[in-house]
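Enquirer: Model the following, please.
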Amino acid sequence: MASTTPVRERTRREILQQAMELFGSKGYNATSLQDIATAAGCSKATVLYHFNGKTAVLAAVLGPSQVALTELVAEASALPAGEAQQLAITRFVELAVKYRGVINVLQDMLMTMGEMPEFDGLIAEGIRLTELLAGGTGNRLELDVAKFAINGLLGECRHSEERSDSELQDLCNTALRRLLQPPVTTETDAL
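Expert: Model (predicted):
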């Protein structure tokens, strides 16, 4: 007997898929629950049956990427600083390419996410990722370079329609590794 996905689950997935597309194309603030319902072929009441408002829809859209980020941070945090940085670079690039559709939504929401408690965990993981990418030193300049690198990577992933996933991954990997390399100390520096 073939298993089928229950109607409720299919409806929920369709709502999330349509919300993702609308948030990505129109922006979160310009998308209403009615827009999502219309695109998903259901009523606004159906959307509200599945989600407790538009913020909950956004949280569900961002959920898989947040889970992946949490796993990355946990795995890298268990390693020595140098290894953690290298793993964080590799995996963050992979995640950014995989979830590049979500990046549009994130960039649109970055300034207001701190006001929404649903995203406290995502923000905390982003801060921890920045520290890992900075080499775990706590050095202010290294943290600022890591923030700069993250913003550049996110910007490139946001506007990368002309690049394949492989090309984008190569570019981002190379850029992060060049920007985030540990400083080389020379004998002159030591004096």
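Enquirer: CA atoms for contacts and neighbours, from now on please.
Expert: OK.
Enquirer: where does T130 land in three-state SS?
Expert: For T130, the assignment made with DSSP: H, G, I helix; E, B strand; the rest coil gives helix.
Enquirer: Could you measure from it over to R178?
Expert: The gap separating T130 from R178 is 16 Å, by Cα to Cα, to the nearest Å.
Enquirer: which helix in the protein runs the most residues?
Expert: helix 54-77 (DSSP state H).
Enquirer: Show me what counts as buried in that one.
Expert: Buried residues in helix 54-77, counted by 16 or more other Cα atoms under 10 Å: 54-55, 57-62, 65-66, 69-70, 72-73, 76-77.
Enquirer: Near I103, how many other residues are there?
Expert: Here the number of neighbours of I103 (other Cα atoms under 10 Å) works out to 22.
Enquirer: got the buried residues for the strand or helix carrying it?
Expert: Taking DSSP states H and E as the criterion, the element that holds I103 is helix 100-109. Using 16+ other Cα under 10 Å as the test for burial, helix 100-109 gives R100, G101, V102, I103, N104, V105, L106, D108, M109.
Enquirer: Between the residues you listed, which sits nearest I89?
Expert: R100 (15.8 Å; Cα to Cα).
Enquirer: Can you tell me the number of residues neighbouring the spatially closest residue to the closest one that is not a sequence neighbour?
Expert: Distances taken as Cα to Cα, 6 or more residues apart in numbering place C157 nearest to R100, at 5.6 Å, with adjacent residues excluded. Using other Cα under 10 Å, C157 has 25 other residues around it.
Enquirer: who's in contact with C157?
Expert: A96, V97, R100, I103, L168 (Cα atoms under 8 Å, 6 or more residues apart in numbering).
Enquirer: Likewise for L62?
Expert: V102.
Enquirer: just the helices in the chain please.
Expert: Using DSSP H, helices in the chain cover 7-26, 33-40, 44-50, 54-77, 81-98, 100-109, 120-133, 140-158, 165-179, 187-190.
Enquirer: Sequence B follows; please return its structure for comparison with A:
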Amino acid sequence: MSRPPRDALRREIVDVAQRMFAGIGFRGTSLRMIADEAGCSKAALLYHFKTKTAILEELLDPLVVDVEHIRASAPESPPTDAVAFALEHAAALVVKHRSAIAMLRGLEDMADEITVVGRGQEWVDELTEVVVADEDTLDRRVAAHAFVAGLLAACLSLPDVDDEALSGALLRLGARMFDRDPASLTTVRL
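Expert: Just a heads-up that it's a prediction; the model follows:
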């Protein structure tokens, strides 16, 4: 068997890991399994990635970049604009990064080892604060948490729904939950 060029092998390792992490989970996947499926030795895999966590972090980098871009471009006021911005961008983020979110399932206890896991809760807390800022009530906080949980569940449970349809449904749901006119929310592309 001929060996692929180094860059091609690195890409193959990442592609294989993505499928395996999303399918059987990060914990259920070993470096040996990834190497075997990528058609390389474990040593060749370790040349490119020192740990399984390093592979996961590379896979999650586009998600992190998009989150940081959203955070940097978020409006500070007025609050209604901030709520619309948060709903539109949260929906766009989870729809675009469904596979990354699938890979993160069940890793909540690994916040110290996997940076994005720890930061994920910070992002959820920020979103919650934005959507409750103009009406900080228990009902509004519950709605914020239900919206985030619903975003994640819909993206993981409805893989057969195309991105545009799912984004639209999530925005209509967000509009109902936060007393917004659905026509005032638009689908954004990240």
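Enquirer: just checking, what packs against the helix holding I103 of the first structure?
Expert: Here helix 100-109 of the first structure touches helix 7-26, helix 140-158, going by 3 or more Cα pairs under 8 Å, 6 or more residues apart in numbering; DSSP states H and E.
Enquirer: at 10 Å what do you get?
Expert: With contacts taken as 3 or more Cα pairs under 10 Å, 6 or more residues apart in numbering; DSSP states H and E, helix 100-109 of the first structure sits against helix 7-26, helix 54-77, helix 81-98, helix 140-158.
Enquirer: so where in the second structure does the first one end up aligned?
Expert: This means helix 7-26 of the first structure. The alignment of helix 7-26 of the first structure onto the second structure (TM-score structural alignment) spans residues 5-24.
Enquirer: Spatially nearest residue to the counterpart of E68 of the second structure in the first structure (excluding sequence neighbours)?
Expert: In the first structure, the residue paired with E68 of the second structure is T70, using TM-score structural alignment. In space, and not counting its chain neighbours, T70 of the first structure is closest to E125: 6.3 Å by Cα to Cα, 6+ apart.
Enquirer: residues contacting that neighbour?
Expert: Contacts for E125 of the first structure (Cα atoms under 10 Å, 6 or more residues apart in numbering) come out as Q66, V67, L69, T70, E71, L72, V73, A74, F119, E131.
Enquirer: and if you look at D165 of the first structure?
Expert: Contacts for D165 of the first structure (Cα under 10 Å, 6+ apart) come out as E94, V97, K98, R100, C157, L171.
Enquirer: at 7 Å what do you get?
Expert: Shown in contact with D165 of the first structure (Cα atoms under 7 Å, 6 or more residues apart in numbering): V97.
Enquirer: before we move on, what about E76 of the second structure?
Expert: By Cα under 7 Å, 6+ apart, the residues touching E76 of the second structure are A82.
Enquirer: How much space separates it from L9 of the second structure?
Expert: According to Cα to Cα, E76 of the second structure and L9 of the second structure sit 44 Å apart.
Enquirer: corresponding residue for R105 of the second structure in the first structure?
Expert: In the first structure, R105 of the second structure lands on Q107 (TM-score structural alignment).
Enquirer: ok, T130 and R178 of the first structure, which is more surrounded?
Expert: Per other Cα under 10 Å, whichever of T130 of the first structure and R178 has more neighbours is T130, with 24 against 11.
Enquirer: That one corresponds to which position in the second structure?
Expert: When the second structure is aligned by TM-score structural alignment, T130 of the first structure is paired with T128.
Enquirer: and that match, what does it touch?
Expert: Listed by Cα under 7 Å, 6+ apart, the contact partners of T128 of the second structure are R141, A144, H145.
Enquirer: The last one - how many residues pack around it?
Expert: Residues within reach of H145 of the second structure, counting by other Cα under 10 Å, total 15.
Enquirer: now it: how far from Q18 of the second structure?
Expert: 28 Å.
Enquirer: next one: the second one
Expert: Between A144 of the second structure and Q18 of the second structure the distance is 30 Å, computed by Cα to Cα.
Enquirer: now do the first one
Expert: Distance from R141 of the second structure to Q18 of the second structure, counting by Cα to Cα: 34 Å.
Enquirer: for the counterpart of A88 of the first structure in the second structure, what are its contacts?
Expert: Using TM-score structural alignment as the criterion, A88 of the first structure maps onto A86 of the second structure. By Cα under 7 Å, 6+ apart, A86 of the second structure lies in contact with L127.
Enquirer: mind redoing it with 10 Å?
Expert: A86 of the second structure is in contact with I70, R71, A74, P75, T80, A92, E126, L127, T128, V130, V131, G174, counting by Cα under 10 Å, 6+ apart.
Enquirer: Check A146 of the second structure too.
Expert: Contact analysis of A146 of the second structure by Cα under 10 Å, 6+ apart lists R140, L152, G174, M177.
Enquirer: wait, doesn't the first one sit right on G174?
Expert: No - with contacts counted by Cα atoms under 10 Å, R140 of the second structure stays clear of G174, the gap being 11.8 Å.
Enquirer: more neighbours, those two?
Expert: Each of R140 of the second structure and G174 has its neighbours counted (other Cα under 10 Å); G174 has more, 28 against 18.
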